[in-house]
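Peer 1: Sequence plus predicted model, see below.
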Amino acid sequence: MKKFFIFIIIVVTTIYLIYNRNQCKYLGCIDFTGIKEYKIKDIYRDEKNLYSALYIRSDNLLRVEMKSDASREESDRNIESRTTTIKSQFENSRSPYPGEISDEIKCDDKFKPIYRDGYVIAYLNSRLTYGACSEEGNAYRSLLTWQYCDKQKKLYQLEFIYPKDKFHEDRLEITCLD
């Protein structure tokens, strides 16, 4: 009888640990309007401290990157680095072949990202990358935002991607489910 109780305790403990370990997997630890409508399209990375994937909901996409075991300071640096990387793609640069047409390569302000408090609005090409500076080159618009969850020690980078003609700047209220 004693062995049976020990066995039951081990099984219950194992189930509890597995449940708690997987409880906050993927998007399960945050909430925003419509989150349950997104379905996984592609998982890019699924490692111990890094998860990145592409989700789909009708005709819009959600690109997610989640970093675990991240401090607030590390997360702030990560956000600053990502924002700086995006900005650098749209800075004017010298033409490799200066001449009569132009000495400089530059992007029209219309296609440059817009930086707001806590998020970035930008155009993306058909391969979901930044940098196209023409109407024909841009297929999507995105709203890139971040959410740091203190209790989870996780940084979520969420990029809501819409066909450019269906984009709307409604920033969702994202909450941590601690």
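Peer 2: Arrived safely.
Peer 1: from here on, contacts and neighbour counts on C-alpha atoms
Peer 2: Noted.
Peer 1: Mind naming the longest helix for the chain?
Peer 2: In the chain, taking DSSP state H as the definition, the longest helix is helix 2-23.
Peer 1: Beyond it, next helix or strand please.
Peer 2: Counting by DSSP states H and E, the next helix or strand C-terminal to helix 2-23 is strand 30-31.
Peer 1: Below is structure B, check it against A:
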Amino acid sequence: TRGTELLKIEVTRSVSAPAAERIVGREIAQVKGIFSNSFSPYPEDLSHEIECPRRLRPEYYSTKIDGERRHYLLTYGNDRFGIGVCSDDLIAYRYLMGWIHCRDRQELYKIRHFIPHTENGRLLVDFFTALRCRK
């Protein structure tokens, strides 16, 4: 429901570092595809293209933590925890999607974290960057 926090963690086991990079790259490409400009299904409309405002598009980041590359993105979610929100009236959450590959355990963690949209997205980044792999 609106105004709550949600944290989802998906674990994929037996994933090498190169395989993890491929998986993450593919998932980032899928998100980018959601936000790419598309043609209107009704060409006679005033606009021939449908475009999400730049300020509502995901911000993509890559950083190194403990010698491992981490990729994440910040965007907005709707009241059903979906992404692809391109209108202010549909925004319910600030959303971080990120990936952590734990080389020693050969595990890939996909983190999906939603907080109320009125909260600062820095809270999501701080939480994500504080996560560490178990030994």
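Peer 2: Perfect, thanks for sending it. Just so it is clear, the model here is predicted, and its values are computed rather than measured.
Peer 1: What TM-score do the two superposed chains give?
Peer 2: Once superposed, the chains reach a TM-score of 0.83 (TM-score structural alignment, normalised by the length of structure 2), with 121 aligned residues with a Cα RMSD of 1.5 Å.
Peer 1: ranges for the strands of structure 1?
Peer 2: For structure 1, the strands defined by DSSP state E cover 30-31, 39-46, 50-57, 60-67, 93-94, 104-105, 114-116, 119-124, 140-149, 154-163, 175-176.
Peer 1: For Lys3 of structure 1, which of these is the nearest?
Peer 2: Across the strands of structure 1, Lys3 of structure 1 has its closest neighbour in strand 39-46 (38.1 Å, Cα to Cα).
Peer 1: From Leu74 of structure 2, how far off is the residue nearest to the spatial centre of structure 2?
Peer 2: Centroid-nearest residue in structure 2, with Cα atoms, centre = their mean: Met97, separated by 2.9 Å. Here the criterion is Cα to Cα, to the nearest Å. By it, Met97 of structure 2 lies 7 Å from Leu74 of structure 2.
Peer 1: dump the residue contacts of whatever residue of structure 2 lines up with Ser134 of structure 1.
Peer 2: Counting by TM-score structural alignment, Ser134 of structure 1 corresponds to Ser87 in structure 2. Applying Cα atoms under 8 Å, 6 or more residues apart in numbering, we find Ser87 of structure 2 in contact with 52, 56.
Peer 1: my read: Ile50 of structure 2 touches Ile34, true?
Peer 2: No: assessed by Cα atoms under 8 Å, Ile50 of structure 2 is found out of contact with Ile34, at 11.4 Å.
Peer 1: List the contacts of the closest residue to Gly3 of structure 2 other than its chain neighbours.
Peer 2: Closest residue to Gly3 of structure 2 apart from its sequence neighbours, by Cα to Cα, 6 or more residues apart in numbering: Pro116 at 5.0 Å. For Pro116 of structure 2, the contact set (Cα under 8 Å, 6+ apart) comprises 2-5, 92-94.
Peer 1: Among those, which one is most surrounded by other residues?
Peer 2: Of all those, Tyr93 has the most neighbours under the rule other Cα atoms under 10 Å, reaching 29 neighbours.
Peer 1: In structure 2, what sits opposite Thr13 of structure 1 in the alignment?
Peer 2: With TM-score structural alignment as the criterion, Thr13 of structure 1 matches nothing.
Peer 1: Run a quick neighbour tally on Thr13 of structure 1.
Peer 2: 12.
Peer 1: State the distance from it to Asn20 of structure 1.
Peer 2: Thr13 of structure 1 is 11 Å from Asn20 of structure 1, by Cα to Cα.
Peer 1: Same check on Leu62 of structure 1?
Peer 2: Leu62 of structure 1 is 25 Å from Asn20 of structure 1, by Cα to Cα.
Peer 1: Between the two, tell me which one has more neighbours.
Peer 2: It is Leu62, of Leu62 of structure 1 and Asn20, that has more neighbours when counted by other Cα under 10 Å, with 23 against 11.
Peer 1: how about the more buried one, what's its match in structure 2?
Peer 2: Alignment note (TM-score structural alignment): Leu62 of structure 1 maps to Leu7 of structure 2.
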